[in-house]
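Colleague: Pasting the sequence and the predicted coordinates here, then a few questions.
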Amino acid sequence: SVGAMLSGEVARHHGFAGLPQDTILVRAKGTAGQSFGAFLAHGVTFHLCGEANDYVGKGLSGGRIIIQPAPESTLLAEENIIVGNTVLYGAVAGECYFRGVAGERFAVRNSGAVAVVEGVGDHGCEYMTGGTVVVLGEAGRNFAAGMSGGIAFVYDEAGDFDKRCNLAMVALEAVPEEEQTAEVKGVLDTHGRVRVNHIEARDEYLLRTLIENHVRHTGSNRGQQILDQWSSARCKFVKVMPLEYRRALAEMAAKQQSAQVA
């Protein structure tokens, strides 16, 4: 649980709002144990060159976690595991960028964190209620089981993601092309942290922004390849949208519009 006590002190002195972005930056090398970056607070960034075990970012509370392979590694990041199972369990806020593949139950019970990863095992986004997940590679079976909120974007290069996604509570949608000059309100907050507003955010802009962040933080070859071929790569992304979440967002947007008219 490296980071939990540190974040506890940040919260004790500054509350949930925490500190400005990257006020505390911890760089590490090697293999991290269980629950690396657990409950990480706003203003704390952990950057690991190596790999981590299960429960990375458990209860993430506004911090940022970046994990990429060691510089001397000769393995293809997009084909190898870099974090274990049950990553981002119960996360409420923050950002994660993983240059590599995650194990099973990625982002289970995530309620507000943003994550970019290059592949996930079975049961990804299980019971997720909020936040945004971008998967730049293959997703295992039973994806989105019990997913009632948040959204996910999956790069479906083979075109068979629908066979592995649990469609009981979600719909699969395309990512439409948008004007390159389109602005999205609420994607970044005043500290530069990602703050997703699914009512206002346009899918393509949001997706591309998160991939650009991933490349900037991790040097991801996979992410850069997708950006270099964006016009064709965009068409291969599938948006996973919970049905009840879409209904709730539509109601909220209608109320906001009515309030503005009034």
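Modeller: Sure, I can see it. Since the structure is predicted, the reported quantities are computational estimates derived from the model, not experimental observations.
Colleague: alpha carbons only for contacts and neighbour counts from here, please
Modeller: Fine.
Colleague: So which residues of the stretch 151-262 of the chain form helices?
Modeller: With helices called from DSSP state H, counting those that start in this stretch, the stretch 151-262 of the chain shows them at 203-218, 221-228, 230-233, 243-261.
Colleague: For S61, find the nearest of those helices.
Modeller: helix 203-218 (18.7 Å; CA to CA).
Colleague: Next, the angle helix 221-228 makes with that closest one.
Modeller: Here helix 203-218 runs at an angle of 140 degrees relative to helix 221-228 (axes from the mean of the first three to the mean of the last three CA atoms, to 10 degrees).
Colleague: Show me what helix 203-218 is packed against.
Modeller: If contacts are counted by 3 or more CA pairs under 8 Å, 6 or more residues apart in numbering; DSSP states H and E, helix 203-218 sits against strand 61-68, strand 93-98, strand 111-117, helix 221-228.
Colleague: so what does the helix or strand that the third one is followed by touch, helix or strand wise?
Modeller: Which is strand 111-117. Heading C-terminal from strand 111-117, the first helix or strand you meet, by DSSP states H and E, is strand 129-135. The contact analysis (3+ CA pairs under 8 Å, 6+ apart) places strand 129-135 against strand 111-117, strand 149-155.
Colleague: can you state the direction angle for strand 129-135 and strand 149-155?
Modeller: Interaxial angle of strand 129-135 relative to strand 149-155 (the same axes, to 10 degrees): 10 degrees.
Colleague: and the angle from strand 129-135 to strand 93-98?
Modeller: 20 degrees.
Colleague: Highest mean neighbour count across the helices and strands packed on strand 129-135, which stretch is it?
Modeller: With neighbours defined as mean count of other CA atoms under 10 Å, these peak in mean count at strand 111-117, which reaches a mean of 27.
Colleague: in which helix or strand would I find S7?
Modeller: Using DSSP H and E, S7 sits in helix 4-14.
Colleague: and the next helix or strand after that helix, what does it pack onto?
Modeller: In the C-terminal direction, the helix or strand that comes right after helix 4-14 (DSSP H and E) is strand 24-32. For strand 24-32, the packing partners by 3+ CA pairs under 8 Å, 6+ apart come out as strand 44-52.
Colleague: Show me what the strand it packs on is packed against.
Modeller: Short answer (3+ CA pairs under 8 Å, 6+ apart): strand 44-52 packs on strand 24-32, strand 61-68, strand 81-83.
Colleague: Second structure for comparison follows:
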Amino acid sequence: MKFPEPLIEGRLIQRYKRFLADVRLPDGEEVTAHCPNTGSMLGCQPADGRVWLSRSNNPARKLPFTWELVETAPGMLACVNTARPNAQAREAIEAGRINELTGYSHTRSEVRYGEEKSRIDLLLSGHGSEPDAWVEVKNVTLEDSGQGFFPDAVTTRGQKHLRELMAQVALGDRAVLFFVVNHTGIETVRPADHIDPEYGQLLRQACDAGVEILAYRANLAGDDGDPSGGLALSESVPVILEI
């Protein structure tokens, strides 16, 4: 998965009102970019940090720039655009790069399911007599000393998704929590018990109930080291649930 056009580098001035970010471009121009991330973005808003923006040519858009990447520390990149992970996961699954999810011939997105009226990110079907696989995708960008943590803020929505996945397992289907690790410095993924202990407890409960937990890291810099290179998922990352 590649960006359609080369990204534009700048320096972060500030993020505010959740969905806005002021960025200084190399020529000194200051622009306001759309920040497509509803989370806290903990660790992904360094003062004067290097950021990369995409630009839309759609004249109807009020804000042509979208914040895509940030350098969280020297040599470490994170993708903060939470509209990307579902497409990253789908592309990797359909390309056969996710060993645990090969063999399915059909993929649907945003399918309604569950007693709590959720929408599943990806529903995989058409694997002979194998059960359908309900795949919930989460973006991981919170990093500390090589460890990735999810969530970066209390998430009642995420807790609901875990309950829904457990219910699908009870019905006889596969249910998968898929962590898209959009941070090049993350080597393992853990539940962020220090941020949302209830989510951590539910995640372990879901694992015990048969929900499969996967994590794959994106190669954000691309093969040539260019931050505009792409978002392809490149390798599996261990998920550690022990406290």
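Modeller: Perfect, I can see it now. Because the structure is predicted, anything quoted here is derived from the model rather than measured.
Colleague: Got a TM-score for the two of them?
Modeller: Once superposed, chain against chain, the TM-score is 0.29 (TM-score structural alignment, normalised by the length of structure 2); 128 aligned residues with a CA RMSD of 6.4 Å.
Colleague: Can I get the helices and strands packed on strand 44-52 of structure 1 in a markdown table including distance to F98 of structure 1?
Modeller: A markdown table is the format used below for those (distance: least, CA to CA, whole Å):
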| stretch | distance to F98 of structure 1 |
| --- | --- |
| strand 24-32 | 14 |
| strand 61-68 | 5 |
| strand 81-83 | 7 |
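Colleague: Of all these, which one is nearest L249 of structure 1?
Modeller: Proximity to L249 of structure 1 (CA to CA) singles out strand 61-68 among these, at 22.9 Å.
Colleague: And A21 of structure 2, how far from R11 of structure 2?
Modeller: Applying CA to CA, to the nearest Å, the value for A21 of structure 2 to R11 of structure 2 is 10 Å.
Colleague: got it, and E68 of structure 2?
Modeller: 13 Å.
Colleague: picking that back up, any chance of the helices and strands packed on strand 129-135 of structure 1 in a markdown table, with distance to R27 of structure 1 too?
Modeller: Formatted as a markdown table, those follow (distance: least, CA to CA, whole Å):
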| stretch | distance to R27 of structure 1 |
| --- | --- |
| strand 111-117 | 19 |
| strand 149-155 | 28 |
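Colleague: so which of the ones you listed comes closest to L207 of structure 1?
Modeller: The nearest among those, by CA to CA, is strand 149-155 at 7.5 Å.
Colleague: re earlier: overlap in contacts of E68 and R11 of structure 2?
Modeller: Common contacts of E68 of structure 2 and R11 (CA atoms under 8 Å, 6 or more residues apart in numbering): V51.
Colleague: Between these two, which has more neighbouring residues?
Modeller: Set side by side, E68 of structure 2 and R11 show more neighbours around E68, with 26 against 21, by other CA atoms under 10 Å.
Colleague: The more buried one touches C79, doesn't it?
Modeller: Yes. Taking contacts as CA atoms under 8 Å, E68 of structure 2 lies within contact range of C79: 5.7 Å.
Colleague: re earlier: tabulate the helices and strands packed on strand 44-52 of structure 1 (CSV), appending mean neighbour count.
Modeller: What follows is those, written out as CSV (neighbours: other CA atoms under 10 Å):
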stretch, mean neighbour count
strand 24-32, 14
strand 61-68, 26
strand 81-83, 26
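Colleague: To S258 of structure 1, which of those strands lies closest?
Modeller: Proximity to S258 of structure 1, assessed across these by CA to CA, is greatest for strand 61-68 (31.9 Å).
Colleague: which residues sit in contact with N221 of structure 1?
Modeller: The contact partners of N221 of structure 1, by CA under 8 Å, 6+ apart, come to V215.
Colleague: any idea how far it is from T31 of structure 1?
Modeller: Separation of N221 of structure 1 from T31 of structure 1 (CA to CA): 22 Å.
Colleague: host element of the closest residue to V70 of structure 2 other than its chain neighbours?
Modeller: Counting by CA to CA, 6 or more residues apart in numbering, V51 is the residue found nearest to V70 of structure 2 once chain neighbours are left out, at 4.3 Å. Assigned by DSSP H and E, V51 of structure 2 belongs to strand 50-55.
Colleague: Report the angle between the helix or strand just after that strand and strand 50-55.
Modeller: Remark: after strand 50-55 of structure 2, the chain's next helix or strand is strand 65-73, criterion DSSP H and E. Interaxial angle, strand 65-73 of structure 2 versus strand 50-55 (the same axes, to 10 degrees): 160 degrees.
Colleague: Packing partners of the helix or strand just after strand 65-73 of structure 2?
Modeller: Using DSSP H and E, the helix or strand that follows strand 65-73 of structure 2 in sequence is strand 76-79. Strand 76-79 of structure 2 sits against strand 65-73, with contacts defined as 3+ CA pairs under 8 Å, 6+ apart.
Colleague: helices or strands up against the strand it packs on?
Modeller: strand 30-34, strand 50-55, strand 76-79.
Colleague: Can you say which of these is nearest to C207 of structure 2?
Modeller: Using CA to CA, those put strand 76-79 closest to C207 of structure 2, at 26.8 Å.
Colleague: buried residues in that closest one?
Modeller: 77-79 (16 or more other CA atoms under 10 Å).
Colleague: ok so, going back, out of the helices and strands packed on helix 203-218 of structure 1, which gets nearest to V154 of structure 1?
Modeller: With CA to CA, the closest approach to V154 of structure 1 among those belongs to strand 111-117: 9.9 Å.
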